[in-house]
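Trainee: here you go, sequence then predicted model.
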Amino acid sequence: MLCESNKELQQLVDEARDYAKQGKVADYIPALAKNNRDELSAAIQYPDGRCISAGDVHEKITLQSISKIISLALVLIDHGEDAVFRKVGMEPTGDPFNSIAKLEAMSEVKPLNPMINAGALAVTHLIKGNDVEDRFSRLLNFSRKISGNSNVHYSEEVAESEMETSHLNRSLCYFLKQHKIIDENVEELMELYTKQCAIEMTCFDLARVGLVFALNGRDPETGDQIIPKEIARICKTFMVTCGMYNEAGEFAIKIGIPAKSGVSGGILGAVPGKYGIGISGPSLNEKGNSIAGLKLLELLSTRYSLSIF
């Protein structure tokens, strides 16, 4: 399926791109430091198969934290709500995505939600399989299914770069293991998690995933229920309350759609019943969100009244 360049969307992308100068790329992951700060691309997929785009939407980016919503959907399918939410909570946090502070202060040690790193590690721990390779294969195949792209793979360079530098995530793993939230080898979980974060998609793929969530888990081409409706609803709710790190409240007020960001500069958006949005803009604000991508979504939401509130 081709994604047609759209003049109106291109104008909005050009307007938002100026904001990229105010941010910087995620250089704490060495492989991501190579990204072009000024790049901004977007794709929008509709239920009828139409797709419009602006910029190089077929350039691949790693999912990073966007993968958290995909792994959550898979694990909920695997285990059900009760088992998953015994390990991780449902509440937003005002802390940074990689913070350990709330864990230390809680009377019951459990990550507040699946969108912060501690919660995502607890979720990834629950992916079924015999070993790291088997578990990652299941996640990758699920990612291919919901993106409609059998060629989706992962970046070995980015995965290795994160594996070498993710000292804080290792600390979170050991903390979770101490409190029996996880019970596996930390290095094996780290290998699985870094590969998960390094899964690569284009803006077109991201928009397609967003559309599946927008359609309550239904495949827009075949009509198959890829994700059970209730699980799609839970995932969209987390995208609204926790999807944009500790900027979720402001995002809900200014833009107001289910969305998930990643420190590669990607944003996945799901406008319920209408369309999926995929954005790539590597320049980040201080919260870790694409600064130009946020502006683009704000422009889109204002012009087309996208907010669900």
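Mentor: Nice, I can see it. Numbering: from 1, shown residues only.
Trainee: C-alpha only now, for contacts and for neighbours.
Mentor: OK.
Trainee: quick one: the helices in the stretch 1-150 of the chain?
Mentor: With DSSP state H, counting those that start in this stretch, the ranges of helices along the stretch 1-150 of the chain come out as 7-17, 67-79, 81-85, 101-105, 117-125, 132-147.
Trainee: got the contact list for Lys68?
Mentor: By Cα atoms under 8 Å, 6 or more residues apart in numbering, Lys68 lies in contact with Pro114, Met115, Ala120.
Trainee: try this one next to it:
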Amino acid sequence: MKLSPQTIQAAVDAAHSSSAPNIGGANANYIPYLASVPSELFGVAVMTPDGRLYKAGDTDYAFAIESISKVFTLALVTELIGSEAVRQKVGTTPTGLPFNSVMALELHNGKPLSPLVNAGAIAIVSLVSGVSADACWAKILDMQSRFAGRPIALSDEINQSEQTTNFHNRAIGWLLCSAGTCYSDPMRAVDVYTRQCSTLVTTTDLAVMGATLAGGGVNPVTRLSVVAAANIPHLLSEMTMEGLYTASGDWAYQVGLPGKSGVGGGILAVAPGKLAIAAFSPPLDLVGNSVRGQAAVAYIAKALGLNLFGS
């Protein structure tokens, strides 16, 4: 079905207006910065692979990318070492446990299983080559910027807030090291992983980043190839399996699109070849996904008939 600009904008507007009254959920409070973000903020954006943008609400507010960053570092490492090496070293299977689970590691002899949980994401960062943490970080930041089509910046305030509270991730780093599944100094990997979660993006940025995935790896704004088209199915499959933490199965069942959320309140979904949907709203459900964001993305996916499992 050909989607007209008017149809897409109408869906975005309706998704925003219908989801805005939902006051459920609460900001993440274990990272001090996130607890301070105004909970009433709410933005929704859609971008197509040809660069057309449709938006409503607070789409220019910059927020912490958090776990959505895992997708773009995974893209970088897949480009560097190949999808099969990623599968062998990190894994491609949902853990069935919370995103920061230590038990998941212990149950599988220290193999993370998924690059979209914290353990797997730290292992992925450890596979980014570089003579120093800063050299490794520069590659990751460059990849985020290439996906967004503009320079993305680290927030020193967010990074400081996270670096001083990331004790659990440090423990995961040492567990990976002890199992031989961390491929650099573990504290370097955790440091860089924390930085990648501490950059600032807008809802519009997320829509551009998602549209790059929807468009076969070509950025819709710069028209530059960011990631090989052959790697896109692997990235989207990971998002389908583990992108919304332990709610990923329900998301696939109800919405039918690869997605990724972050505890900063962002959420991204990709309809391959068609468009990307991004939303931002800080209050999260008990799993860690934006309440309004999920509702808005689901509304648009249904209104535009985007469910990949539909006929």
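Mentor: Cool, got the structure. Note that the structure is predicted; figures quoted are calculated from it, not measured.
Trainee: need the TM-score between these chains.
Mentor: Comparison of the two superposed chains (TM-score structural alignment, normalised by the length of structure 1) gives a TM-score of 0.93, and 303 aligned residues with a Cα RMSD of 1.7 Å.
Trainee: now, of the helices of the stretch 1-150 of structure 1, which is deepest in the fold?
Mentor: helix 117-125 (a mean of 25; mean count of other Cα atoms under 10 Å).
Trainee: tell me what that one is packed against?
Mentor: helix 67-79, helix 167-178, helix 186-197 (3 or more Cα pairs under 8 Å, 6 or more residues apart in numbering; DSSP states H and E).
Trainee: ok, average deviation of that helix from structure 2?
Mentor: When structure 2 is superposed, helix 117-125 of structure 1 averages 0.5 Å from its matched positions, counting by mean Cα distance after the TM-score superposition for structure 1.
Trainee: relative to the whole chain's centre, how far out is that helix?
Mentor: 13 Å (Cα atoms, centre = their mean, to the nearest Å).
Trainee: what residues does it touch?
Mentor: Taking Cα under 8 Å, 6+ apart as the rule, helix 117-125 of structure 1 contacts 68, 71-72, 75, 84, 87-89, 97-100, 110-114, 169, 172-173, 176, 181-182, 184, 189, 192-193.
Trainee: now with 7 Å, please.
Mentor: For helix 117-125 of structure 1, contacts defined as Cα atoms under 7 Å, 6 or more residues apart in numbering pick out 68, 71-72, 75, 87-88, 97-98, 111-114, 172, 181-182, 189, 193.
Trainee: and stretch 205-212 of structure 1, by the same measure?
Mentor: 43-45, 146-147, 218-220, 268-270, 275-278.
Trainee: mind listing which of those are in strands?
Mentor: Ala43, Ile44, Gln45, Leu268, Gly269, Ala270, Tyr275, Gly276, Ile277, Gly278 (DSSP state E).
Trainee: from those residues, pick the one nearest Ile199 of structure 1.
Mentor: Nearest to Ile199 of structure 1 among those: Leu268, at 14.0 Å, using Cα to Cα.
Trainee: what about that closest one, neighbour count?
Mentor: As a burial measure, Leu268 of structure 1 scores 27 neighbours (other Cα atoms under 10 Å).
Trainee: hang on, isn't it packed against Gly281?
Mentor: No - applying Cα atoms under 7 Å as the test, Leu268 of structure 1 and Gly281 come out as separate, 11.7 Å apart.
Trainee: about what we covered before: can you redo the helices and strands packed on helix 117-125 of structure 1 as TSV with distance to Ile29 of structure 1?
Mentor: Below are those laid out as TSV (distance: least, Cα to Cα, whole Å):
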stretch	distance to Ile29 of structure 1
helix 67-79	16
helix 167-178	11
helix 186-197	11
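Trainee: can you show me the helices along the stretch 201-311 of structure 2?
Mentor: Counting by DSSP H, counting those that start in this stretch, the helices of the stretch 201-311 of structure 2 are 203-214, 232-242, 248-254, 291-303.
Trainee: what is the longest one packed up against?
Mentor: It stands for helix 291-303 of structure 2. Counting by 3 or more Cα pairs under 7 Å, 6 or more residues apart in numbering; DSSP states H and E, the packing neighbours recorded for helix 291-303 of structure 2 are helix 5-19, strand 275-280.
Trainee: could you measure from the residue most central in space within structure 2 over to Pro32 of structure 2?
Mentor: Nearest to the geometric centre of structure 2 sits Ile68, at 1.7 Å (Cα atoms, centre = their mean). Counting by Cα to Cα, to the nearest Å, the gap between Ile68 of structure 2 and Pro32 of structure 2 amounts to 19 Å.
Trainee: contact partners for the aligned residue in structure 2 for Ser53 of structure 1?
Mentor: Matched by TM-score structural alignment, Ser53 of structure 1 corresponds to Lys55 in structure 2. Applying Cα under 7 Å, 6+ apart to Lys55 of structure 2 gives the contacts Val12, Val44, Ala45, Val46.
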